[in-house]
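Colleague: Structure for the following, please:
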Amino acid sequence: MKSVSSSLTSTSNAIEHRCDVLVIGSGAAGLSLALKLAEHCQVIVLSKSDRNEGSTRYAQGGIAAVFDEQDSIDAHVKDTLNAGGGLCEEPAVRFTTERAKDALSWLIGYGVPFDTEKTESGEKRFHLTREGGHSHRRILHAADATGEALQITLNDAVSTHPNIHIFERYNAIDLIPSKTQKGHCVGAYVWNRTQEHVEVIRAPFIALATGGGSKVYQYTSNPDVSSGDGIAMAWRAGCRVANMEFNQFHPTCLFHPQARNFLITEALRGEGAFLCHADGTRFMKKFDERGDLAPRDVVARAIDYEMKRLGADCMYLDISHKPADFIVKHFPNIYRKCRSLGIDITREPIPVVPAAHYSCGGVMTDFNAKTDLENVYAIGEVAYTGLHGANRMASNSLLECIVFATAAAEHIISKLPIASCEEPILPWDESQVSDSDEEVIIQHNWHELRLFMWDYVGIVRTNKRLERAMRRIQLLEQEINEYYSHFRVSNNLLELRNLVTVAELIVRCAMARKESRGLHFNLDHPEQLANPVPTILAPEPNESQSVPGSLNATSSSPHL
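Modeller: Below is the predicted model:
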């Protein structure tokens, strides 16, 4: 087993770090992979911000697995397929659900504090809740802050392991392709946000666990770090992506000027909350026989429709008919947050709106989580495994992280030990660029991108809206390319560069799908095709980069 090393190269004065496995991302997927590898090799985990600041931390509902004797894996499979709108790949669904209980048992072994209850005979068991799309109670949860409990537990575990090294406040810029082994990468260029310079991490295995790209939309439940970095990096390196048109809008985010990103978990509806107008009139039965427990795509469109029909700013979610003690016990964080904003959910309904929440598509992988590149893996929201189809079922996302982290770890371990590639890496050169004197351009482009994506590529789409979005994306790409060529990198520039790539992939996939299905609803193609297939995009030779650090895959990059 090697040790992590760092050195200063004499040719470029660049810092180079070495490890066995580079994990880009510090959420549930990345930290689980690191822990499963740590007894076998040296791991560097790259965290773009504070290691706690990712989508995992904000996940409220829970993790789905079959623990109830009345439930079954077949039922979990069936529910997932139904929620996925006919586009889930059944082998992927079965692969995940069959490994769900082992994944949860592994987390329980690390001490994740899932809620328990006593049976009538006095025995202790896990408290299982139910969410939209599920036919049984199968959601293990830690009150209404499961993600936070999971993140804290995993962080505590990696913090004490001598073979795991956390690099906080580092942006991954690009994967570095091998010049001697086709289809391999030798590491990544990374930007040290604290020291404000570019470094190299060399590793024979690389895992992308960067989450999704919901920050491409103006309104999102995701934290600021969700800028599609892994998807964009993998695309530039030559990986295929699939189903990028399926962006899940969580139907119930808190509508309040001081809490734009605060999620109201679907578990409220699982415990009896209902959606209604301001006057208390319920409306979900008009849209789906499952009513308030319909899948997220149905509920989000229903809320969007009612808001537009009535000219209303929001709809309402009401659980106040339940006992106050029950509400406070099961949803303490939501209760406290709403109370801090003057809303008492034990007495009044919660104002809610849909917001971009989850990317169902991503970088294509196999059941080992391996991408099109031989030594590059993708795990969690960044990946397309076939599990989610046209709409992700609630509480299958954290499950996917753990199941495929396990699969990736087993595959990597089977290939160890492996010598690190010693081929020369081109140094990062900033001699031809300068510090930006027009940061306002990034801000303007940033706001323009997120606004037109929300307006044109949101919950309801049309051909004309998609065409308008693509024209604006192409103009933005030209401006960002020019900016990237003249100025030193920064966090905002790197994120904007990745987001515009993700936006293009979303629109290209949306334009290719000539039907309405799941999360993709196009007024010009309202019907469903008889034999739907995933939307797969493959980079053309001039789209995938041959030299890292370049936005347009040319060797004339100012940084190299």
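Colleague: Please make it C-alpha for all contacts and neighbour counts, starting now.
Modeller: Will do.
Colleague: Strands of the stretch 1-150 of the chain, residue ranges please.
Modeller: 5-8, 15-18, 21-24, 43-47, 63-64, 116-118, 124-126, 128-129, 139-140 (DSSP state E, counting those that start in this stretch).
Colleague: buried stuff in the first one?
Modeller: Same thing as strand 5-8. For strand 5-8, the neighbour count (16 or more other C-alpha atoms under 10 Å) marks no residue as buried.
Colleague: Show me what that strand is packed up against.
Modeller: Where contact means 3 or more C-alpha pairs under 8 Å, 6 or more residues apart in numbering; DSSP states H and E, strand 5-8 is packed against strand 15-18.
Colleague: count of neighbours near Met315?
Modeller: Neighbour count of Met315, defined by other C-alpha atoms under 10 Å: 23.
Colleague: wait, what's in contact with it?
Modeller: Met315 makes contacts with Leu275, Cys276, His277, Ala278, Ile303, Glu306, Met307, Pro351, Val352, Val353, as judged by C-alpha atoms under 8 Å, 6 or more residues apart in numbering.
Colleague: Now the second one, please; I'll put the structures next to each other:
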Amino acid sequence: MIETGRIVIAGAGLGALYAALELAPRPVLVISPESLGEGASSAWAQGGVAAAMASHDTPEAHAADTLQAGAGTVDPEVAAMVTRVAREHIIDLTELGTPFDRDADGNYVMSREAAHSAARVVRVKGDQAGDQIMQTLIAAVRAATSVQVLENTQAVRLETEGSTVTGIWITRADEPSAPVLVKAPGVLLAGGGSGGLFAHTTNPPRIRGQVIGFAARAGARIADPEFVQFHPTAFDIGEDPAPLATEALRGEGAVLINVDGERFMIPAHPDAELAPRDIVARAIFAETQAGRRPLLDTREALGAEVLTRFPTVAETCARAGIDPVVQPIPVAVAAHYHMGGVEADLHGRTNLANLWVCGEASSTGLHGANRLASNGLLEALVYARNAARDIAALNLAADTAKVLPVFSAGGQELAPVAVQSLREVMTAHAGVRRTAAGLKQALATIARLEDEQAEDENFLNMCATATLIAAAALKREESRGGHFRDDFPESDPAQARRTRITLEEALAIRAKAAKELT
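Modeller: Next up is the predicted model:
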């Protein structure tokens, strides 16, 4: 066991690093599963950060679009707060050195994405916002003497006394090891979402719901776990994770066609390619299921400009042998963003004392049932600061001694076959389209896999989050936002409310489902 006066931040993405800088000069310990900046979902974000920066736009309009996209379950107070402070975060990142795209007059270049009523997404080099913001934050963190980063280390469990978090258990991330307990005055969870629980995902390989899972196992209340956003346009080129064909391409006029050259989004929704993501995702999924391979066509809208304005897309195309100037890009639906997570109040607090959460591991009420494009990075920034300011109110000791864990042999290596089985059952039964029978099958399979790998704490965390997703999806007998039930295809106004669930409640639903299948 190690005792420290440092605040421990589990995760090393945008929210984690932004919070660490906000807490400076208070001592912080950042737990990073890989080398700093690698494997973080934030770095993979292509679109940008949504903020009402232009003269023609307002925070109120941004909040209204957020409420509209969220399909009836967005918390209006949260939407108003987040959109109101968005501008100051863009300015702060700019002052830190983030090279946001500017025009000749120095104004931020704004792009429009799906379900936004105005162009309000601030970008960097077209499609490199996440990476460039992360590089800026990494440089600042490296220079901050108050921040210690433990690389190649992962959090696997919370230590609690009653309903108070007193520490966190960590292991090596690059090889099996026995866990080490780090006792700390407070813990901030900032470790990403759960897209990797699905077989086709845009998320980095390590992002498989572990943080949500170990928080739930410690008694943290989870909100909205059934609401998973599937990005409509991931590259369908056989790579895992699937590279992202950014939403900004459709914002610039790219269209969706099938292998027969038909624009299938025109009859699907009045906004066609710029319809909310869940609608576009289901339309693309339907084309795939029908054998009419969906394609993203940038040829007329962008022509050769796609190569210079969207370099990440161009690089992926080149790797796959696709010339987007003359060929459409094969696309498929992929798990992209988890609206659900550990429930957080306006200050990032959870129901457990001394535990805060920000970023995709959280559920703040901003996203509702269907996140508005480019609100993800914004939420991470806002709640990282809110949580950091709340944590700063603690009477923290000025303990700058470094945490130097000594790991011994032990632990269990993650079983790749079990992980793949979990991912496949989640895609088959808890993915874009769901039914009661399929969700019950998913829950029964998760229970079996969990029993088979009962000694693997990492896998237990994944199974906890998978159970929460499937159990909440089974309980919600309607379709709303990112949650679609073939057996309940309409939205029910009586169910226009957020889900709040504990792991104990989800396990009871799982046990009942498994029993019904025997």
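Colleague: Nearest to Ser159 of the first structure, out of the strands of the stretch 1-150 of the first structure?
Modeller: With C-alpha to C-alpha as the criterion, Ser159 of the first structure lies closest to strand 43-47 of the strands of the stretch 1-150 of the first structure, at 11.0 Å.
Colleague: Does Thr542 of the first structure fall in a helix, a strand, or a coil region?
Modeller: One thing to correct before we go on: residue 542 of the first structure is Asn, not Thr. coil (DSSP: H, G, I helix; E, B strand; the rest coil).
Colleague: Leu352 of the second structure -> the first structure?
Modeller: Matched by TM-score structural alignment, Leu352 of the second structure corresponds to Leu373 in the first structure.
Colleague: Repeat that for Ile322 of the second structure.
Modeller: Ile322 of the second structure maps onto Ile343 in the first structure, by TM-score structural alignment.
Colleague: Repeat that for Asn370 of the second structure.
Modeller: Looks like Asn370 of the second structure aligns to Asn391 there (TM-score structural alignment).
Colleague: so where does that match fall, helix or strand?
Modeller: For Asn391 of the first structure, there is no helix or strand it lies in under DSSP states H and E.
Colleague: count of residues packed around it?
Modeller: 32.
Colleague: Spit out the contact partners of Ser491 of the second structure.
Modeller: Ser491 of the second structure neighbours (C-alpha under 8 Å, 6+ apart): Glu478, Ser479, Arg480.
Colleague: Could you report the separation of the second one from Arg293 of the second structure?
Modeller: In this structure, Ser479 of the second structure and Arg293 of the second structure are 25 Å apart, going by C-alpha to C-alpha, to the nearest Å.
Colleague: Going along the chain, name the helices of the stretch 351-500 of the second structure.
Modeller: 375-391, 416-429, 436-452, 457-475 (DSSP state H, counting those that start in this stretch).
Colleague: One more: the stretch 201-350 of the first structure?
Modeller: Using DSSP H, counting those that start in this stretch, helices in the stretch 201-350 of the first structure cover 229-237, 267-270, 296-310, 324-330, 332-340.
Colleague: For Ala369 of the first structure, which of those helices is the nearest?
Modeller: helix 229-237 (13.3 Å).
Colleague: Determine the set of other helices and strands touching that closest one.
Modeller: strand 170-177, strand 362-364, helix 491-512.
Colleague: Let me know which of those is tucked in deepest.
Modeller: Highest mean neighbour count among those (mean count of other C-alpha atoms under 10 Å): strand 362-364, with a mean of 30.
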